[in-house]
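J.: Got a predicted structure here, sequence first:
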Amino acid sequence: MTSAVLEHALTDHTELPLRPLPEDAAEVLRALDAPPRLAAHLRAVHDVACQLVDWLKTTFDTVQFDADSVLYGAATHDIGKVLHPAELSGPGSAHEADGYQLLLDRGVQESKARFARTHAAWTESDIEIEDLLVSLADKIWKAKRVPELEQLIVQRLAAISRQEPWQVFMTLDEELDRIAADADQRLAFQAAYPIAT
């Protein structure tokens, strides 16, 4: 049975008009009786991922990527914090591998479960543009800028679009500034929900 507070975190539109999570991701959170704070965080990151996906489709329409995977990844990237609730309010990376395994154990395809382990590992050699976008959404939702991550995205987009890296950087920088402007509202939305169920 889903707690009322968790359900509110998944569906509330009164404070901040965040988009709902993909239904299959929301069902995983309900089935695990996830902490409401985690659900709120995933909604905030997912909403930012939606904005990034929309921006990428319109600004760099030659870039081929799996938008559905990005959105599912953003909606579940921290699912391992169900098993490691201390990492909801403090540092830690145990949730990454455990979240990946948790999703696999629930029948989620590896191509979608991988974001639980890759969202903080953007320098690994097998990282795709989808992984970078989930990582970026997980940073910019709270207005955190990570130059190394942004540079990797700029390099990928410049290579695919055949634009100069500085042009891509300027376009990306403008979009990230726009998204970051709402960070305080997203942080307040997350903070309004308790860590414990």
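T.: Cool, the structure landed. Numbering: from 1, shown residues only.

J.: C-alpha from now on. contacts and neighbour counts both.
T.: Will do.

J.: What helix or strand is the closest residue in space to Gln163 that isn't next to it in sequence located in?
T.: Distances taken as Cα to Cα, 6 or more residues apart in numbering place Leu157 nearest to Gln163, at 8.0 Å, with adjacent residues excluded. Leu157 belongs to helix 147-161 when assigned by DSSP states H and E.

J.: Contacts for that helix, please.
T.: Helix 147-161 has contacts (Cα atoms under 8 Å, 6 or more residues apart in numbering) with 60, 62-63, 122, 129, 132-133, 135-136, 163-165, 168-169, 172.

J.: try it against this one:
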Amino acid sequence: MSPVPTPAALLSALHDPGEPPLRPLPPGVPELLLELPASPRLAAHLRLVHDVAATLTDWLAREYPALDVDREAVLFGAATHDIGKALHPAELSGPGSAHEEAGRELLLARGVEARLARYAGTHASWTASGTTTEDLLVSLADKIWKNRRVPELEDLVVHRLAAARGREAWAEFLALDDALTGIAADADARLAFQAAYPVTA
């Protein structure tokens, strides 16, 4: 039995360099998206949010070296946060939260560690008990990629930054605001990249 050919649009969504160039997804994620197979638009979206998460964690490493962040977890979480939408495709173009727990279970079923699979289930629940700095960063990347500002979420990040650097919250708010404004400047290009790929294969 010959393998089912992979749709060209999905391959393009996974490998189009983008402008400015997007960082490659973490090892194993492209293969998983091909195996599902994921929607081309979902693959494009995950690449964009992952790239923004990488920019955020690079900024944090420079400006907040005392802040203990598991960068690998943030990047994997950003790269897979919406993977449950492969099972709930209506949520690619409309509201819904069924993809959250479905995504976490999908990753666990494929042998992904719970510490990494968690973000598929937590990326929309940043006020929940036990929320980690990594959870907040995945959630933040999932908003700011398209220039959506969520004050409640940003305030939670500011609190973590202030604790790490020992400064007043207002100073950390200004620093974070500058970083997010810079990231948001490319939102139109990111939205165009995502829109170039179809919701269905």
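T.: Sure, I can see it. These numbers come from a predicted model, not from an experiment.

J.: ok, now how distant is the residue nearest to Gln163 of the first structure from Asp138 of the first structure?
T.: 19 Å (Cα to Cα, to the nearest Å).

J.: Strands of the first structure, start to end?
T.: Per DSSP state E, the first structure carries no strands over any range.

J.: Let me see the contact set for the aligned partner of Glu130 of the first structure in the second structure.
T.: Residue pairing (TM-score structural alignment): Glu130 of the first structure is matched to Glu134 of the second structure. For Glu134 of the second structure, the contacting residues are Val69, Asp70, Arg71, Ala73, Val74, by Cα under 8 Å, 6+ apart.

J.: For the second one, what is the corresponding residue in the first structure?
T.: In the first structure, the position corresponding to Asp70 of the second structure is occupied by Asp66, as judged by TM-score structural alignment.

J.: and its match, how many neighbours?
T.: 11 (other Cα atoms under 10 Å).

J.: Filter the contacts of Glu134 of the second structure down to the buried ones.
T.: Among the contacts of Glu134 of the second structure, those buried by neighbour count (16 or more other Cα atoms under 10 Å) are Val69, Arg71, Ala73, Val74.

J.: quick one, what contacts the most centrally placed residue in the first structure?
T.: Taking Cα atoms, centre = their mean, the centroid of the first structure lies closest to Ala74, which sits 2.8 Å from it. The contact partners of Ala74 of the first structure, by Cα under 8 Å, 6+ apart, come to Leu42, Val45, His46, Ala49, Phe115, Val134, Ala137, Asp138.

J.: can you tell me which residues contact the aligned residue in the second structure for the second one?
T.: Spelled out, that is Val45 of the first structure. Using TM-score structural alignment, the partner of Val45 of the first structure in the second structure is Val49. By Cα under 8 Å, 6+ apart, the contact set of Val49 of the second structure is Ala78, Ala79, Ala141, Asp142, Trp145.
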